[in-house]
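Asker: Mind looking at a prediction? Sequence and model below.
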Amino acid sequence: MVEPTANQLQKNIDDTNDYPRENFLEAYKNRNRILFEVASACSKLVGIEKFELLVPGRETEEQVSVIKEESGVIKLRKARKHRREPNLVIPLIDPTSKRLGELHFYGVVNDRDRVFLNFFERWATACVYFSQLYRRHENANGHTVAPPTTPSPSPEDSEFIARQRRLNAFLLEVVRSLFHDIEKTQLLITKVLSFAQKLVDADRASLFFLDMRTNELYSRIFDNQGDDDPKVAIVEDGIKEIRFPTSRGIAGYVARTGEGVNIANAYEDARFNPEVDSQTGYHTTSVLCMPIFIRKTVMGVMQMVNKRNGGRFTAVDEEAFETFAVYCGLALHHAKLYDKIRRSEIKHRIAMEVLSYHGVCNQDEVNKLKKAVPQTESLRLMENFDFNGHALDHVEKPLYAVYMFDTLFRDKFKYARDDLIRFVLTVRKNYRVVPYHNWTHGWTVAHAIFVVLRKTNIFTPLESLALYVSCICHDLDHRGKNNAYMKTMSTPLAMIYSTSVMEHHHFNQTVTILQQEGHNILQSLSKEEYQECLGLIKHCILATDLALFFQNKAQLGSILKEGHFDWNEEQHRSLSKAVLMTTCDLIATAKPWPVQIETVSVIFQEFYDQGDAERKNGRTPMAMMDRDKANELPDLQVGFIQGICLQCFELIAKIIPETQILVDRSYQNLNRWKEMSEENKRKKEQEAIADGTENGV
């Protein structure tokens, strides 16, 4: 994915912070409005203009869409069917596990955006939950806050309302702080402690985290003396860490039981641990201590010490503090989560620096390729699907890949030829040495789209560019194992991507190479063109997942059957590009027989390697990946060509007649495989007869 720059991200955050907080404060009685305002803030943060909020409808409607008119009125309308699936769906679930709705975002969403949007989702659902509690309190007391005609609330209600207002204002401030100071966990903790003191009028505040491994509570910020400046800097170096087992002290008791406590005189309570006072030189009297939960598990304990008026903490303090602890848990959990993500990103960056050094072509390779000259006869033969890329050597493949790009786009886009050479050489370097899904296969698929684009004038220059880049990069860093294997073996890639595991990885590798210095062959495109091109590349690379082919085939086939196909329809063009990518990926089936037989040999070598790995892990491989069933190869090829290849080629030939030769050549190869299959059957029958004769049958 293309990560936003620091300036772009900061601008989005500033735009979000400028979002009128009155929109949130005034919306506490309207659940849908709260969710819509938060969704709007989300879209501003990540720069995605198109989003949709869906909430549960009436009995006859599963979901309805929430819209905001120009007048500001929130309304519901029947949810519309979109032509394309949303790029990201975020379910909205409140703290009681009640499903409030879904947020759909339509636009390029990178990994960092996903983190931010999930943060917002937690705050949105929490806001809804506590606004409902607030409304119940109003209804129970028979009044509301806003209308001036309502009876004056009781002093207790007034205190509750005032505290609730303070709490709401703080929660909005925490949301702002979460994005301003998300990389500064200690600063966020300081702000949380500062408000907690003011909320219950405590002299000091303590926050302890629970170490699940050692069953200990620890803190590096123990003594918070209520500095009015929430931006006070915290220096970690030199701060003594306080650590003690959960079996000791009031905080330990709360961590063990998950129950809050309110103590008027700490030294009269057997649970109190005076060692902390002795270490800090402070005398504790009253204590209010609450657990901080995340997913029903105690992650820490917050402790308020010494009510400033000299008394004990009240029941109102307990109620407000307990409510605050929920938000505190969210803030701290997300800050710690972001810290882990940030550290992972740093490690990833370091790893990428190391890999880029070894995984990027060097200048000697560039200079060598610049001196190479293509053969005239090869250039002539390359205009046809029959060309055999296997016959090209180590230098010729990248040389002709550059030639194909130049031929297609020299007069349509501006690019530095050295950048193009570096891009192609680095793409070559990032294909692994596996039997089939290697650089030769990537080159062959790129050649297939080259021939299609040379023989037709269907696609726009930008579409053609995306198709060529997608084809040459479509199997980058393939490990010689399919998606099913990745999922079954719970590989790291399968943990990141739930569908089209390898295809998502191939796309990310493509973007990574484009972002390398001196490799961006798309740099002359405008911002809008660049985003569109990346979207097309992603669509095309994901389409090479055969699991998606059957869905694409069914949709395109239905359109053709009804006679409604139109190249001017965006959906039809999108389906056509997807099926065309599958066509190019399967091009080996339509090559002359010597190339076909050679390619099938290396395909099954890779299949058998996967089968061996599966058997090593205690699993039984399917027939095509079981080298013990190599005699079934012709039968498997017959089924593959009939069940997938011909269906794909015949479909694409209906909309691109220039590809009809692929259908014809596939039938020729199919007949050869059928002959081999029949020959195998005859041999088996003869062997069976011979075995019977030997046994006297």
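Answerer: It's in.

Asker: C-alpha only now, for contacts and for neighbours.
Answerer: Will do.

Asker: Could you find the closest non-adjacent residue to residue 443?
Answerer: In this structure, residue 443 finds its nearest non-sequential neighbour in residue 472, 5.7 Å apart by Cα to Cα, 6 or more residues apart in numbering.

Asker: So the one you found: helix, strand or coil?
Answerer: helix (DSSP: H, G, I helix; E, B strand; the rest coil).

Asker: where's it relative to residue 378, distance?
Answerer: Distance check for residue 472 against residue 378: by Cα to Cα, to the nearest Å, it reads 19 Å.

Asker: out of those two, which sits in the busier spot?
Answerer: Neighbours were counted for residue 472 and for residue 378 using other Cα atoms under 10 Å; residue 472 has more, 26 against 13.

Asker: Below is structure B, check it against A:
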Amino acid sequence: MSAKKTSCIQRSDPGKVVDLIISLKDDACSELQTKINTYLSDECDAELVFSVVVNGERAEAYIEAVGKKALEKKYKLLDCHKFIKNIKKSYQQSMLFSDFYDDVQKIVSPYLKDSGKKHVTMVPVAGKPFALVVCLVSPKVQEEHVVNYVYECFLLCWPTVKKTIILEHEKSVKHKCQQLLRVAKRLFTQVASLDSLVRLATDQGKRVVDAEFCALMIVDLDRMELVETCYTKGTDETSERRFPMDSGIAGQVIQTGIIVNTRNAAQHPAYDPNVDSRPGIDIKNSLTFPIREQQGIIGVGLLINKIGDPYFDAMDEEMALSFSVYCGVCIIHSLVYKKIHEASIRNIRGHELNMYHIEVNDAEMSKVLECKGFHNIPGLSTLHFNTRGLPQRELPCLVVKMFSDLGFIRKFNLKQSKLVRFVLQVRKSYRDVPYHNWYHAVSVAQWGYAALMNFQLVKRGYFNDLQALMYLIACLVHDLDHRGTASSFQINGETALAALYSSEGSVMERHHLGQAVSILNTEGSDILEPLPRRDYDHALLLLRDFVLATDLNNYYKKLNEYKMIASDYLIGNQIHIAALQALLMNAADFSDQIKDWSSVKKTASEVLTEFFNQDESENDREDAPIFVDPKNKTVIPELEIKFITDTVIPIYEMLGQIFPVIASATQILESHLVLWDGSKDVFIEVSPIVAGISVLLSPELDGLIEAALNERERLRLEAEALAAEEAAAAAAAAAAAAAEED
């Protein structure tokens, strides 16, 4: 029989209801329920009243108050379908107390007067997400009146009770979230060790959801297995357990990516005791959840036996999934950290190996430190001096002399022994390639040294002392460990250097810079060590800017900007200073082009040897670009003419506008262009093209070029004479024709 719900009080005593409502304040929900239970017990003359709080959306229910007694905790009910059904039907229902669920009887029985047969009237109080089923044991008033008393009571009391239930739920969520954040903080402190991380995670996982046991199983894709690291309590000893990745509830979670909450684990169709349980544990309920990262599932978490409750509830599921996110992030960070750490170790070992190969022994140091040779070489500080004719054994001493002559040893308190070791290690770091070798480094450094002297860069305010020091160092190290190939070769070949630097651009230049910094950071050759920290950091930035400026791609991109700056250079303007640094660096790098013709030919042969070697290597690779047309026999002079015209001459023209002392360099370059153009008549007879390198070194080349130029001059003069004769004949014919007309 269903009682009609009312929207006003008809049977209840309004005064008692008002007193009840007034008493419902500043209490926990269980305390509110005891007051309502007492009121209903008195009004319905019932032996006992208790309420079941039901969350229909999550299929969960609990009891927290029986009669006048507020229980010490919320007792969750293992099965609550009858209560949910009662709420959905929305009418009262009567049944024997002995027909209630066992867990309900266990909770309520201690508060009954005796164990005889008792009828219970259940009255639903609807709500979302929480609802109540009010249970009255053995009420003596008519059932219809019982329902009226309950409805009229909760007509006014339910908003307060419901808000209190929601408030306590929100407080519980907040507490759990704070607990989870503390756990996450602890986890992130252990990413350096995967074993320590997993050990901490299993311990904290139990605490987050109050579980008896927690295990984390990581996916091993190579063997298609789940791996669990087991720890011996009180020791650091570990062991490993492996399971098939497609077995048990854990396997189902791997396949579906969906959390599985079992209230009776052994009855789950996918349950496998070897995977989903552990020795010595009497499994009752379990919560199995996926551990994810961006690429997918990387593991499975297993929680066994909820402590104090018959099952893991929906909040436990949410906490487990949130916990799994932090676990996934930490595990991935730990694996990445491990890889980075291993890479760092390999890098350190590689650095040690590299430093071993460029290690300088005491004998080598003594040769330079105790050198008594004559180093006052005439013309060393001029802009057109050729260092390639100097003995190799003298070059380290000359480099040290450059630092000394410029006052850097005194200004920056450079230790002589460190400077010598630095120079010798730089020498050993250059490979034995045709052009980009130690001789080239010294040649570039000499021009930088001469530029500082002749342009008076520091004295006239173009550079400060630190810029000048780093300019000279950059000249010396700008091609360290050059392999005789360009950045494009590294990128197209997908080499290790390209993998390291291609994302930043300037692959080879960044490699040279890295090698230089490595030497500068090595004990014994750390010549910048006396600098204050701020100056040291700025020095490395200057070194970076100088070295990266030698990438011609950067030069071509800014060529128009450089031309505008050079036409109206402003001392002290930071943009202009950066442009000047780049121009001076490239001028030093290409200074071999303004030397005497014999040196220019030798330089060209070395550069072209590297060029053709690279071209040959690229032809061996599929889809590699071919830079040299085998049918063009004048490619060597054409390459040189294009390089000088498009790249070198603009550099020295711009510098000439700022420093007139270097303006004569363009005249030298133009004279070289004439000779290169004259050599076309020689190279047209050479086959194959690579043989032209031998022609460059031939002592007969100059005579052949001179003869070709003389022949061109003769042909030009003959052409002019013939043109003059034809013009005179034409003029005479015109005059004769005019005379006949007269």
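Answerer: It's in. Keep in mind that what you see is a predicted model, and the values were worked out from it rather than measured.

Asker: What's the residue nearest to residue 443 of the first structure aligned with over in the second structure?
Answerer: Mapped onto the second structure by TM-score structural alignment, residue 472 of the first structure lines up with residue 476.

Asker: For that match, list the residues it contacts.
Answerer: 426, 441-442, 444-445 (Cα atoms under 8 Å, 6 or more residues apart in numbering).

Asker: repeat that for 10 Å
Answerer: Neighbouring residues of residue 476 of the second structure by Cα atoms under 10 Å, 6 or more residues apart in numbering: 399, 423, 426-427, 438, 440-446, 448, 470, 516.

Asker: which residue ranges form the helices in the stretch 401-550 of the second structure?
Answerer: 408-411, 416-429, 438-454, 465-477, 487-492, 496-501, 507-520, 533-548 (DSSP state H, counting those that start in this stretch).

Asker: and the third one, which residues are buried?
Answerer: Judged by neighbour count (16 or more other Cα atoms under 10 Å), helix 438-454 of the second structure contains these buried residues: 438-453.

Asker: do stretch 417-436 of the second structure as well
Answerer: 418-431, 433-436.

Asker: Also stretch 412-419 of the first structure?
Answerer: Quick answer for stretch 412-419 of the first structure (16+ other Cα under 10 Å): 413, 415, 418-419.

Asker: again, but for stretch 635-645 of the first structure
Answerer: Buried, per 16+ other Cα under 10 Å, within stretch 635-645 of the first structure: 635-638, 641, 644-645.

Asker: So for residue 130 of the second structure, which of the helices of the stretch 401-550 of the second structure sits nearest?
Answerer: helix 496-501 (58.5 Å; Cα to Cα).

Asker: Looking only at that closest one, what residues are buried by neighbour count?
Answerer: Buried, per 16+ other Cα under 10 Å, within helix 496-501 of the second structure: 497-498, 501.

Asker: check the fit of the longest helix seen in the first structure onto the second structure and give the mean distance.
Answerer: Identified as the longest helix of the first structure according to DSSP state H is helix 315-359. For helix 315-359 of the first structure, the mean distance to aligned residues of the second structure following superposition is 1.7 Å (mean Cα distance after the TM-score superposition for the first structure).

Asker: Can you name every helix or strand that that helix contacts?
Answerer: helix 111-140, helix 155-180, helix 185-200, strand 261-263, strand 287-294, strand 297-307, helix 417-429, helix 501-514 (3 or more Cα pairs under 10 Å, 6 or more residues apart in numbering; DSSP states H and E).

Asker: could you point out which element follows it?
Answerer: helix 363-371 (DSSP states H and E).

Asker: quick one, that next one and helix 417-429 angle?
Answerer: For helix 363-371 of the first structure against helix 417-429, the angle by axes from the mean of the first three to the mean of the last three Cα atoms, to 10 degrees is 110 degrees.

Asker: Next, report how far the helix or strand just after helix 363-371 of the first structure is displaced from the centre of its chain.
Answerer: Per DSSP H and E, the first helix or strand lying C-terminal to helix 363-371 of the first structure is helix 376-381. Going by Cα atoms, centre = their mean, to the nearest Å, the spacing between the C-alpha centre of helix 376-381 of the first structure and its chain's C-alpha centre is 44 Å.

Asker: re the thing from before, put together JSON lines for the buried residues of stretch 635-645 of the first structure, with secondary structure and distance to residue 344 of the first structure on each row.
Answerer: Output for those, formatted as JSON lines (DSSP: H, G, I helix; E, B strand; the rest coil; distance: Cα to Cα, whole Å):
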{"residue": "635", "secondary structure": "helix", "distance to residue 344 of the first structure": "48"}
{"residue": "636", "secondary structure": "helix", "distance to residue 344 of the first structure": "44"}
{"residue": "637", "secondary structure": "helix", "distance to residue 344 of the first structure": "44"}
{"residue": "638", "secondary structure": "helix", "distance to residue 344 of the first structure": "47"}
{"residue": "641", "secondary structure": "helix", "distance to residue 344 of the first structure": "44"}
{"residue": "644", "secondary structure": "helix", "distance to residue 344 of the first structure": "41"}
{"residue": "645", "secondary structure": "helix", "distance to residue 344 of the first structure": "42"}
